[in-house]
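Colleague: need the 3D shape of this:
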Amino acid sequence: MIWFLLMISIATEVFATSMLNASQGFSRPLYGVAALALYAVSLGVLAKVMTGLPVGIVYAVWSGLGIVLISAIGWFFFKQKLDLPAFVGLAMIIGGVLVINLFSHSSVH
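Modeller: Reported below is the predicted structural model:
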């Protein structure tokens, strides 16, 4: 259940960041308000997750997957360019998250 909550927190943070981009510097207030509300939900759920998992593990997974997902959304939906070094870096982030989850004894599965 705790890992499911972490995924919810990541998803709401990624959606919030997408809304923040769509707000165009808060010049489109509805998107800006949506971003703030989604960030609040994400952080609230993240705080709950941290009661069951170590903060370092939680933040590594939350931020790592968030970076990868928002980069993919930027690439697909906002037509932002990613070059080979960006893809290599994103692959390394995914690798780091996998190493933590598959091999580390720091997290509780």
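Colleague: going by C-alpha atoms from here, please, whenever you check contacts or count neighbours.
Modeller: OK.
Colleague: helix or strand for the residue positioned nearest the centre of the chain, which one?
Modeller: By Cα atoms, centre = their mean, the chain has its centre lying nearest to residue 66, at 2.0 Å. Using DSSP states H and E, residue 66 sits in helix 55-76.
Colleague: one more sequence to fold, the one below, so I can look at both together:
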Amino acid sequence: MGYLLVAAAIVAEVAATLGLRASHGLTRLAPSALVVVGYGTAFVLLAQALKSLNVGPVYAIWSGVGTVGAFLGGLLLFDEEVRLATVVGVALVVIGVAVMYLGGGLEH
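Modeller: I've put the predicted structure just below:
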């Protein structure tokens, strides 16, 4: 169950981050509401997941997958540029998350 909560927290966090981009500095109501609801939901779900999962690997997964999701969402929704350094950075995040997951033991 903890894994599903983390997955849902990632979806909520990515949606909130993309809403933040769409809100134009929190000046547009609907995207701003998405930001508040999305981040609030993400933190509640993450807190529930941490009842049974270890914080280090879970946070690495949440933030790493969220970073990749926000990157891909920026490409698809906002036509953001892709640069070699950005792709390398995303690859390093994925590698770092994998190392944290493999070395950290997820459940306690």
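Colleague: just to revisit the earlier point, who does the helix holding residue 66 of structure 1 touch, helix- and strand-wise?
Modeller: Under the contact definition 3 or more Cα pairs under 8 Å, 6 or more residues apart in numbering; DSSP states H and E, helix 55-76 of structure 1 sits against helix 2-22, helix 84-103.
Colleague: let me know the outermost residue of structure 1.
Modeller: By Cα atoms, centre = their mean, structure 1 has its most distant residue from the centre at residue 27, 24.0 Å.
Colleague: hang on, the residue nearest to the centre of structure 1 packs against residue 12?
Modeller: No - using Cα atoms under 8 Å, residue 66 of structure 1 is not in contact with residue 12; the gap is 9.6 Å.
Colleague: any idea how far residue 62 of structure 2 lies from residue 3 of structure 2?
Modeller: Relative to residue 3 of structure 2, residue 62 of structure 2 is positioned 10 Å away (Cα to Cα, to the nearest Å).
Colleague: tell me which of the two has more neighbours.
Modeller: Neighbours were counted for residue 62 of structure 2 and for residue 3 using other Cα atoms under 10 Å; residue 62 has more, 22 against 16.
Colleague: if anything else comes up later, I'll come back, but that's it for now.
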